[in-house]
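Chemist: can you look at this prediction? I've put the sequence above it.
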Amino acid sequence: MAGKRPHVLAVPIPAQGHVKPLMSLCRQIAKHGFKVTFVNAHSIHNKMLSASQKRQDEEDDSCHNIVMETIPDGFTPEDDPNNLSMLLENLRRTMPQTLTDLIQRINTSNPYEKVTCFIADIAFSWIFDIADKMGAEPVAFSTPSVANLAFMLHTPKLLEQGILNINGSLQNGVVVSLSNDIPAWRNGEFLWSFSRDPEIEKVFFEFTTKGFKDASKAKWLLCNSCHELEPAATELVPNVLPVGPLNLLDSNSVKSTNFFSEDSSCLRWLDTQPDRSVVYVSFGSSGVFSQQQMDELAFGLELSGRAFLWVVRPDLANGSPIVYPPGFGTGLGKIVEWAPQKKVLSHPSIGCFVSHCGWNSTTEGVTNGVPFLCWPYFADQFHNEKYICEKWGIGLKIDFDEEGIRSRYEIKNKIDMLFFDNKFKENALKLKEMCGKSVADGGTSFNNLKKFIDHLYRR
């Protein structure tokens, strides 16, 4: 009908690493004239608002087509709003009704802008029934690598065959291999892995397996990767459309979706450093360390003798106040609570990235041609490390000692090895070029996104 405008409703998992790439995708959709309603839980929305009040980023034109909405997160005043497992359980219980109410309100308020497409994180696929009832097309969005997506979709068969037990651990065999061209998974390397807390690990396992159960209801399965990065994995998921790396599609001027306030003073500091000289250290939004490990990292950076930019969140030391070891000085480096990572990684002074290997950070490092030192914490980060070190050859693993600590000497030695061997930088630059071509006009990701956009217009 003439005058009707396509309208996409987007629902991410309420975590930094899920909100960010889905918003990047929504910006691309909005640029084509679609209206987008982006739905967050109250507590997540408040974090973004709090951080954005301290920023002065300018929005690009696509953001004018994006409306932010919130739904209740089910917390009581006594609950911890940072308890992700509780938040996920609350949303699973309450979201079907709250989303239905929201869509009804939207559709009633403007009959020419009814919700026509429902893009949800694939771990929320149990809410695709709502899309069917409301006459909207269900579309799944996956934030990890295609390889980890393929593994999750394969999980029911692994349970059926007795390879995995009901707690999500291997009970038959040492590894799980989906292809000779994809690194295998061991215990502790799955999407739900969280060795520090077996109870949370069990909650994550149950949530992800139940969440993926209805993924087949979505005709489209969009993924933040590109075919060239993971050719073997894309062949295992017939209906996947890799449309990334999505960070390449966002300009540096768009409004950030971080939950923490960015300190842009580090960019001015980077301007004073020589090209490819700085060690950038960041462990994402959820990694935490013991005080002993904090001390070893601090002294390891100093021992390297290289300039460093270290992101130290206020809760990085297991939620305790940040205490630096006696004698540690920052004469060589700069410490910030949160950095504008995309701008940092594209800065010419960055020589390597000490990373937790979350998929967003992985793609951001890859697309900027930056070699990695890998320090995974939980979930898919361990498998991403294998891609970085074993498959792509763009980084090194920082190993534990017999006490489970990454020592100052191990950190210093791996920094030296990465800077002295040009092969890591050479391989990283090849991947950068390859990813750039994928999102450019005529590239695989470009064509996949165009295919999806064209379909939404015809619907």
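Modeler: Happy to help now that I have it. Note that this is a predicted model, so its numbers are computed, not measured. Residues are numbered from 1 along each chain as shown.

Chemist: CA only for contacts and neighbour counts going forward, please
Modeler: Noted.

Chemist: buried stuff in stretch 302-313?
Modeler: Glu302, Ser304, Arg306, Ala307, Phe308, Leu309, Trp310, Val311, Val312, Arg313 (16 or more other CA atoms under 10 Å).

Chemist: included below, for side-by-side comparison, is a second structure:
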Amino acid sequence: MDREPHVLVIPFPAQGHAGPLMKLSTKIAEHGIKVTFVSTEHMHAKITASMPQKAEQSSLITMVSIPDGLESHEADRRDLHKVRQSMLTVMPGCLRNLIEKVNKSNDCEKISCVIADLTVGWALEVAEQMGIARAAVIPYAPASLALVLHAPKLVEAGLLDSNGNAMTDEPILLSEGTLPWKKKEYGWCFPSQPHMQKLFFGGCSAVAQNLKISNWILCNSFYELDPPACDLIPNILTIGPLLGRDHLEHSAVNFWPEDSTCLGWLDKQAVGSVIYVAFGSLAVLSQEQLEELALGLESLQQPFLWVVRSDFMNKSHAKLPDGFVERVSDRGKLVEWAPQEKVLGHPSVACFLSHCGWNSTIEGLSMGVPFLCWPYFADQYQNRNYIFDAWKIGLRFFPDENGIITRQEIQRQAKALLNDDGIKANALKMKQMARKSLVEGGSSFRNFESFVSQLKAIGC
């Protein structure tokens, strides 16, 4: 009896990592390949709790969970070092047991490939040890991966020290045509947290090794977006943008329940009038910065939709300025989590005030929405530089001498963006480029079709 192709998909247990891997899983499953999506028990509980009542994950995909070795309280899960160590200790063995159990239960549906987020490289190692094909998924832009892969050479050349700090003030240029990397804007930079920087920079060699043992390197981007960076990564398969499947209402992964009332609210707003504000799943603001943002939005006298997570402030719930909600009730909508792609694709949205995480960046440009850039950490600074300097589809904020982005700065840049027809035109060109890559004959379409056909071949 012929074996059916069966892939196991494993994300890092965070919203920004799990989301695109579920979109990829759904695309693969639609091509007739069996997909099992592996969550941690904690992540599985969050996803299940966020789903609408009676709604289940797409029946195309089997959801399973394994333990990560951490206790249930959230404090431990904010300690990245503790999370990483626990996962490394507990999850490889659990994954091996899961694969063995699946393989024993049905000989025709043995796991033929493990598709893993590059940040859970141990899953790729387990697959290699078990003789199973491996696909690594890059959770950030090709340019960020190129920098990580060049890190050893940059240390050798004396441009970086052993902890990833710049040895000169000169920007780092990896090749002709790539965007320079400015000092303190490398993906591993945490200037105020040297232990975190050591952890991130120390992982560069592991990334390179995990790519070496992978049969495929998949990236949520499209070649035309940054050819020079893509050309620096041997065998990269750009298969993005990975977007939601409109016909599968509940095929998304969310750690918070989506508040779809915002879509009805958007329907009532004028075309091209709404500022959409969302900082992803991890960014937190100080009380002072939160107030400046709120008062800046209020001062614009413009409709806005603002995603304010319950944990948006460090160590406490977000506390908005007194009377703010009442004063903006006629033009402001606040939600804890939004169906972001649907929001960005709505005709009433004028711009996206974003932390510039890679998922938000690729979603925004795929919908042709201009950006107001407010990076928080890691690769988000270079994503901001691409949006502002390279693609010219947005503007950036400039903090004051205390590192605060003031209400006046928010007002100034938002007004400038809303009146900039050149940026709007560039954003629409970017949307066309992104969509062209996905249709038959496009670069991402060809890469994905090739990947699927190879998956089917190894399943035989």
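Modeler: Yep, that arrived. Given the structure is predicted, the values throughout are model-derived calculations rather than measurements.

Chemist: out of the buried residues of stretch 302-313 of the first structure, which are inside helices?
Modeler: Glu302, Ser304 (DSSP state H).

Chemist: now distance to Glu69 of the first structure too, for the buried residues of stretch 302-313 of the first structure, in a markdown table please.
Modeler: Formatted as a markdown table, those follow (distance: CA to CA, whole Å):
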| residue | distance to Glu69 of the first structure |
| --- | --- |
| Glu302 | 45 |
| Ser304 | 47 |
| Arg306 | 45 |
| Ala307 | 42 |
| Phe308 | 39 |
| Leu309 | 35 |
| Trp310 | 34 |
| Val311 | 30 |
| Val312 | 31 |
| Arg313 | 27 |
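
Chemist: dump the residue contacts of the spatially most central residue of the second structure.
Modeler: In the second structure, the residue lying closest to the centroid (CA atoms, centre = their mean) is Asn359, at 3.4 Å. If you count contacts by CA atoms under 8 Å, 6 or more residues apart in numbering, Asn359 of the second structure has them with Gly16, Pro20, Tyr140.

Chemist: aligned counterpart of the last one in the first structure, please.
Modeler: Same thing as Tyr140 of the second structure. In the first structure, Tyr140 of the second structure lines up with Pro144, judged by TM-score structural alignment.

Chemist: doesn't its match fall inside a helix?
Modeler: No. Going by DSSP: H, G, I helix; E, B strand; the rest coil, the assignment for Pro144 of the first structure is coil, not a helix.

Chemist: can you tell me how far the residue nearest to it when sequence neighbours are not counted sits from Ala147 of the first structure?
Modeler: Excluding the flanking residues, the one nearest Pro144 of the first structure by CA to CA, 6 or more residues apart in numbering is Trp359, at 5.7 Å. Separation of Trp359 of the first structure from Ala147 of the first structure (CA to CA, to the nearest Å): 11 Å.

Chemist: ok, and the closest non-adjacent residue to Ile275 of the second structure?
Modeler: Once chain neighbours are set aside, the closest to Ile275 of the second structure by CA to CA, 6+ apart is Phe304, at 4.5 Å.

Chemist: what about the helices in the stretch 201-350 of the first structure?
Modeler: 231-234, 265-271, 291-304, 341-345 (DSSP state H, counting those that start in this stretch).

Chemist: got a list of what Ile200 of the first structure touches?
Modeler: Shown in contact with Ile200 of the first structure (CA under 8 Å, 6+ apart): Ser85, Phe194.
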